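Enquirer: What follows is a protein structure lacking sequence information:
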């Protein structure tokens, strides 16, 4: 397999910077020595360490075009690769808008963390005004709406997220939560299953499927 970059050389070059926890240095190194396509190609490498480091690198320099390859690594046989790929996907989703829109989404997410859901929604609204196709702005607004128990509105934002980003396992899971709270258990199971098809390592979602199936009398 022709990768365009030696996996051992890549790991050897990146590891010392990781050990120093030099984030800015790592970002500069990645941008100066390898293209995104070369790093994505390493996700197919038989060397597990190379796949791990590549997934970590893409959390810093990856873009939307890297997402299909990272989504495939959610099913990698190595659990650490799964975790690093998921982290990279979320990082790419969060920087999917303009710089200003990304800042609004980050501020909104921090507002959610402190329980200020209304101000969070204001930030997500601003992000959407700036970038109407910013999928993570809709997903984060869906989370805030869910926490305010506005389940139908949250479902609409989950659907918009999925329309813009079909692999968004978080939005599928979130829509499942909303249906479950509304008592639509079969719909919840269907959404959870769609999330698990993309990301099979969502343990809590898998447990929720088992619980709901038992409640609606379907064999697990």
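Expert: Here it is on my side, so go on. This is a predicted model, so every value here is computed, not measured.
Enquirer: From here on, just use CA atoms for contacts and neighbour counts.
Expert: Noted.
Enquirer: gap between residue 149 and residue 142?
Expert: 10 Å (CA to CA, to the nearest Å).
Enquirer: hmm, I was thinking of residue 31
Expert: Per CA to CA, residue 31 is found 34 Å from residue 142.
Enquirer: Neighbour count: the two, which is higher?
Expert: More crowded of residue 31 and residue 142, by other CA atoms under 10 Å: residue 142, with 30 against 13.
Enquirer: these two touch, right, the more buried one and residue 159?
Expert: No: Residue 142 lies out of contact with residue 159 (CA atoms under 8 Å); the separation is 9.4 Å.
Enquirer: Do a quick rundown of the helices in the protein.
Expert: According to DSSP state H, the chain carries its helices in the segments 7-19, 23-33, 36-41, 48-61, 67-73, 79-94, 99-113, 117-130, 135-147, 151-164, 169-181, 185-198, 203-215.
Enquirer: Tell me which of these is the most buried.
Expert: Comparing the helices of the chain by mean neighbour count (mean count of other CA atoms under 10 Å), helix 135-147 ranks first with a mean of 26.
Enquirer: Show residues contacting that helix.
Expert: Residues outside helix 135-147 that contact it (CA atoms under 8 Å, 6 or more residues apart in numbering) are 93-94, 96, 105, 108-109, 112, 117-118, 120-121, 124-125, 127-128, 151, 153-158, 160-162, 164-165, 170-171, 174, 178.
Enquirer: try stretch 89-107
Expert: Applying CA under 8 Å, 6+ apart, the contact partners of stretch 89-107 are 59-60, 62-64, 67, 70-71, 120, 123-124, 126-128, 130-131, 133-137, 140.
Enquirer: this is the other structure I want to compare:
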């Protein structure tokens, strides 16, 4: 946190009043072009003919979600992803706490934090973060699947199935559908 504050102080000193105004206006995690590209990708995903095609589209969506156009946010997300690989969850949570505070409209910040809380078995916090994710990006199939998994573990099978069906309406080839035998039976009947 201190590193970011030092950086901001230097930028404010160099740029003067314009920097003060810019620091008050929250940065956008997505440009209009990115939003249009994501809209097109989600349409392609919804109508993908097979799992391989869906996976290619899914990979592109995740790239948009995890590499925002704001350079400072993108750098911080790279730090998050690097720390996740190292399984340094306390450091990841601390960094994600800063990201969601600084970029509250960035859905993937909330989603990454929800994922870490899930891994730490802190379901209450994970579910709260997923609510934020879905308020910002209702098509976030990862958040829907995550919530379905938690609900299933909590014995809330009806809620779990509802979320899985919502996720499958967005991404019809989710491998997590295997957690729901009734969905596999439907796939076999088709």
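Expert: Thanks, I have the structure now. Just so we're clear, the structure is a prediction, and the values are computed from it rather than from any experiment.
Enquirer: Quick check: TM-score for this pair?
Expert: Superposed pair, TM-score by TM-score structural alignment, normalised by the length of structure 2: 0.73. Supporting alignment: 152 aligned residues with a CA RMSD of 2.2 Å.
Enquirer: Just give me the residue closest to the centre of structure 1.
Expert: Central residue of structure 1 (CA atoms, centre = their mean): residue 90, 3.0 Å from the mean position.
Enquirer: Aligned counterpart of that one in structure 2, please.
Expert: Correspondence of residue 90 of structure 1 to structure 2, assessed by TM-score structural alignment: residue 62.
Enquirer: again, but for residue 113 of structure 1
Expert: Under the alignment (TM-score structural alignment), residue 113 of structure 1 maps onto residue 85 of structure 2.
Enquirer: And that match, how far from residue 116 of structure 2?
Expert: 12 Å.
Enquirer: Residue 70 of structure 2 now?
Expert: In terms of CA to CA, residue 70 of structure 2 sits 23 Å off from residue 116 of structure 2.
Enquirer: same thing with residue 66 of structure 2?
Expert: Distance of residue 66 of structure 2 to residue 116 of structure 2, given as CA to CA: 15 Å.
Enquirer: neighbours of residue 65 of structure 1, just the number please.
Expert: Neighbours of residue 65 of structure 1 (other CA under 10 Å): 12.
Enquirer: err, residue 120 of structure 2, not the other one
Expert: 12.
Enquirer: Structure 1: which residue goes with that one?
Expert: Under TM-score structural alignment, residue 120 of structure 2 pairs with residue 148 in structure 1.
Enquirer: ok, now how distant is the residue nearest to its match when sequence neighbours are not counted from residue 110 of structure 1?
Expert: Distances taken as CA to CA, 6 or more residues apart in numbering place residue 117 nearest to residue 148 of structure 1, at 7.2 Å, with adjacent residues excluded. Going from residue 117 of structure 1 to residue 110 of structure 1 by CA to CA gives 10 Å.
Enquirer: do residue 147 of structure 1 as well
Expert: Residue 147 of structure 1 is 14 Å from residue 110 of structure 1, where distance means CA to CA.
Enquirer: do the same with residue 133 of structure 1
Expert: Look at residue 133 of structure 1 and residue 110 of structure 1: by CA to CA, they are 21 Å apart.
Enquirer: ok so, going back, OK, contacts around the residue nearest to residue 148 of structure 1?
Expert: Residue 117 of structure 1 makes contacts with 111, 144, 145, 147, 148, as judged by CA under 8 Å, 6+ apart.
Enquirer: and if you look at residue 85 of structure 1?
Expert: 55, 56, 59, 70, 71, 73, 74.
Enquirer: close enough to count as contact, the last one and residue 199?
Expert: Read that as residue 74 of structure 1. Yes: the criterion here is CA under 8 Å, and residue 74 of structure 1 meets it with residue 199 at 5.7 Å.
Enquirer: what's the angle between the helix or strand containing residue 13 of structure 2 and helix 89-102?
Expert: Here residue 13 of structure 2, judged by DSSP states H and E, is contained in helix 2-15. With axes from the mean of the first three to the mean of the last three CA atoms, to 10 degrees defining the directions, helix 2-15 of structure 2 sits at 30 degrees from helix 89-102.
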